[in-house]
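Asker: Mind looking at a prediction? Sequence and model below.
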Amino acid sequence: MNPKLVIGSFLLIVLIVLAVFPDLLAPYPHGYSDMIRFVETSSGTQWLYAPEAPSSVYPLGSDNDGYDLLTRLLWGLRWTLACVVLTAAMKTLIGGSIGIARALLRLGPSRDRGLSPLAGIPSFVMVYFLIFPVTINSPLGSIRLFFYQCVVMTIFDLGGVIASVSAKTSALLASTFVESAISAGARRSWIVRYHILPFLGEELLETFADQAVAVLKLVGRLGIFFMFIGGTTRTWDPPLLTSTTGEVAGLIGVYRARLLANRWLLAYPLMFYLVVLGALRSFASGLRERARMSRRVLG
């Protein structure tokens, strides 16, 4: 029994279902807002203005523009998860392919130093300055900007993925059954397909999970600095920066000024973000635990 893997997998399935079908739990249609409403009480008509605290009408409250917070979070979740999954998958695919190729070409560890000439600069800084010029009031539109941001986040921090996959592949190439296949005249494509990839599956899945956690953390840091996935909308009257797509990390950045007043506006997006992060970390930790158990049994 691997409780971390079970819990992480269950939470991820639930989150993916909610991201694909947000209307399952969203109390209001996407884009619905109500800045002012009235209720009849025993003392007469009472007018209520946005933002409203959590209640039976707004389970998680409403923001300054009258949007239901739960509805915004559910519809924004798809952008956050899509960015994390797509970027982590591209990192794993590209880094894994390069790592396998390096091992097959017998490139030694001395070449690792040249993998990233910008390794001394934090990836967050590089990503920030590459997406900053096109993120605020972007002419690209949310979809194209989304893919651009994912590509930018993919190209950094590939060195760790490449080195890990290359080391694992080199160990497999040194094994007896692979050397026998090479001696028998097997082609590289045959060796990769039948002798490398089947044994790298677990390693690549662990790499994907670890990269998903790293990407989500990066998205969260970008959100704090108003670089939102899918675009940042700037208005001048009043001067505001808001998330175009309403993705989860973006809502944290938008509402972080509400730490001292209307705290639910920051608390619930932050809790939502931590649930996603916890699910990914639990899934990744569960995969590593399963791999350790497998090695212990085989050893």
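Answerer: That came in fine, so what should we check first? In this text the structure is predicted, and so the values were computed from the model without any measurement. Residues are numbered from 1 along each chain as shown.
Asker: Going by C-alpha atoms from here, please, whenever you check contacts or count neighbours.
Answerer: OK.
Asker: Quick check: which element contains Ser9?
Answerer: Assigned by DSSP states H and E, Ser9 belongs to helix 3-20.
Asker: what packs against that helix?
Answerer: Packing partners of helix 3-20 (3 or more C-alpha pairs under 8 Å, 6 or more residues apart in numbering; DSSP states H and E): helix 69-104, helix 264-298.
Asker: hang on, Tyr255 in a helix?
Answerer: Yes. Counting by DSSP: H, G, I helix; E, B strand; the rest coil, Tyr255 is part of a helix.
Asker: ok, second structure coming up, stack it against the first:
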Amino acid sequence: MERDKNLVVCMCFEEYDNYDILLNRLGHGDIFGRDQLVSLLLQGSDTTQLEGLCWDVQDCAFPLIADVSIFDPSSASQHPDIVLVLLADSPVSGISRRSINTQQSPPAFTEHITEFSNLLGLVQYTSTLDEMLAAQCRQNTPIVLLGDLAHVAASLLASRVMLSSAGQVIALHGEDELRLKHARPGQGQMSKTTRFCHILRHWWTGTQANIDRKVHLGTKFVDVKQNIAKEATGYFFSAPVDISGPGTFTANLDLDADEGHLAKVKMETDMAHSLAEFLEGSKLNRNVNLTCQKAHL
């Protein structure tokens, strides 16, 4: 990306809380560089919230945010250089913060909504991004998912859109169990959003401040041992990576993988895909029933 051109950043919001720190860091150059102007595009399901957020950004007059507007997928003039998908936070006291469309859930599933609400909300939310992200994938636009169940969200999206490369989508999980496990005793813990900003800066600029502390990225791996035919069905796992340049890195899951992390992510991902297939099958059955009812009228 040429520095004399504005970097077009599209931010997709699942929910509209806890974005202040990330916007502040972005607006002051802590992610994409201190001399990189940003044109910000906002995407979400609530137009009123997006309009209010646009006003907030303009009122703050961030030095490196040149302009802000609502993303219009039909606009021929809007071409994001990178897409950031901001996922909802982890459940609080077991209660999911994700909104759920119960009308899309089959009656047989209603009694289990509380148990699976977090995954169900994620499945429903990611499905709303399919068309928009499919267009970005065709243009080889980098896509970064940040927040709770980011690995699962990345796998869901990768199963429905054609990626240009395995490294096109990056997942940064909110908890980052691997970083906590490998942290040295007494080492200070940075906030989730601050950590996201640090990782994004290292990955985007291709520089790593401390070579002894590897950056963890959630990247796509394909289970070749089970002869999976479609690459799109691969899992996303966190692993320490060696950054070799802007947006480029290498990871060795066989050497650096944490078995507990792999098992947890695989279980959540398999469950999410099962939910997605179940909901899609129920949707098809409802459509068939409606068609039959109309035919009898």
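Answerer: Structure's in. What do you need? On a predicted model such as this, the values are computed, not experimentally measured, just so you know.
Asker: TM-score for the pair, please.
Answerer: Superposed pair, TM-score by TM-score structural alignment, normalised by the length of the second structure: 0.27. Supporting alignment: 120 aligned residues with a C-alpha RMSD of 5.4 Å.
Asker: hmm, who's touching the helix holding Ser9 of the first structure?
Answerer: 24-25, 74-78, 81, 276, 278-287 (C-alpha atoms under 8 Å, 6 or more residues apart in numbering).
Asker: tell me which residues of it are tucked away?
Answerer: Counting neighbours by 16 or more other C-alpha atoms under 10 Å, one finds that the buried residues in helix 3-20 of the first structure are Lys4, Leu5, Ile7, Gly8, Ser9, Leu11, Leu12, Leu15, Ile16, Leu18, Ala19.
Asker: How are the strands of the stretch 101-250 of the second structure distributed by residue range?
Answerer: 143-147, 169-173, 215-221, 235-245, 248-250 (DSSP state E, counting those that start in this stretch).
Asker: Of the ones you listed, which stretch is the most buried?
Answerer: Of all the strands of the stretch 101-250 of the second structure, strand 169-173 has the most neighbours on average by mean count of other C-alpha atoms under 10 Å, namely a mean of 25.
Asker: on contacts alone, who are the packing partners of it?
Answerer: Looks like strand 169-173 of the second structure contacts strand 143-147, helix 150-158, strand 215-221 (3+ C-alpha pairs under 8 Å, 6+ apart).
Asker: Just tell me which of the ones you listed ends up closest to Asp242 of the second structure.
Answerer: Nearest to Asp242 of the second structure among those is strand 215-221; the distance by C-alpha to C-alpha comes to 7.5 Å.
Asker: for the closest one, packing partners?
Answerer: Strand 215-221 of the second structure packs on strand 169-173, helix 192-205, strand 235-245, going by 3+ C-alpha pairs under 8 Å, 6+ apart.
Asker: and the lengthiest helix in the second structure with strand 235-245, angle?
Answerer: Secondary structure of the second structure per DSSP state H: the longest helix is helix 259-296. Orientation check (axes from the mean of the first three to the mean of the last three C-alpha atoms, to 10 degrees): helix 259-296 of the second structure against strand 235-245 gives 120 degrees.
Asker: And helix 259-296 of the second structure, what's buried?
Answerer: For helix 259-296 of the second structure, a neighbour-count test (16+ other C-alpha under 10 Å) marks His261, Leu262, Val265, Lys266, Thr269, Met271, Ala272, His273, Leu275, Ala276, Leu279, Ser282 as buried.
Asker: quick revisit: of all the buried residues of helix 3-20 of the first structure, which two lie farthest apart?
Answerer: Using C-alpha to C-alpha, the two most remote members of the buried residues of helix 3-20 of the first structure are Lys4 and Ala19, lying 22.0 Å apart.
Asker: For Ala291 of the first structure, which non-adjacent residue is spatially closest?
Answerer: Using C-alpha to C-alpha, 6 or more residues apart in numbering and skipping the chain neighbours, the partner closest in space to Ala291 of the first structure is Glu202 (7.5 Å).
Asker: Specify the angle between the strand or helix carrying that neighbour and helix 264-298 in degrees.
Answerer: Per DSSP H and E: Glu202 of the first structure is located in helix 197-224. Here helix 197-224 of the first structure runs at an angle of 160 degrees relative to helix 264-298 (the same axes, to 10 degrees).
Asker: Tell me how far Val248 of the first structure lies from Arg102 of the first structure.
Answerer: 38 Å (C-alpha to C-alpha, to the nearest Å).
Asker: ok, the two, which is more surrounded?
Answerer: More crowded of Val248 of the first structure and Arg102, by other C-alpha atoms under 10 Å: Val248, with 32 against 21.
Asker: which residues touch that one?
Answerer: The contact partners of Val248 of the first structure, by C-alpha under 8 Å, 6+ apart, come to Leu73, Gly76, Leu77, Thr80, Pro269, Phe272, Tyr273.
Asker: what's the closest of the residues you listed to Ser180 of the first structure?
Answerer: Thr80 (46.3 Å).
Asker: count of neighbours near that closest one?
Answerer: Neighbours around Thr80 of the first structure, by other C-alpha under 10 Å: 26.
Asker: Touching, it and Ala249? I think so.
Answerer: Yes. Using C-alpha atoms under 8 Å, Thr80 of the first structure is in contact with Ala249, at 7.4 Å.
Asker: which one is His273 of the second structure nearest to, not counting chain neighbours?
Answerer: Spatially, and ignoring its direct neighbours in sequence, His273 of the second structure is nearest to Leu156 (6.8 Å; C-alpha to C-alpha, 6+ apart).
Asker: quick one: the helix holding Glu202 of the first structure to helix 69-104, angle?
Answerer: Using the same axes, to 10 degrees: helix 197-224 of the first structure against helix 69-104 is 140 degrees.
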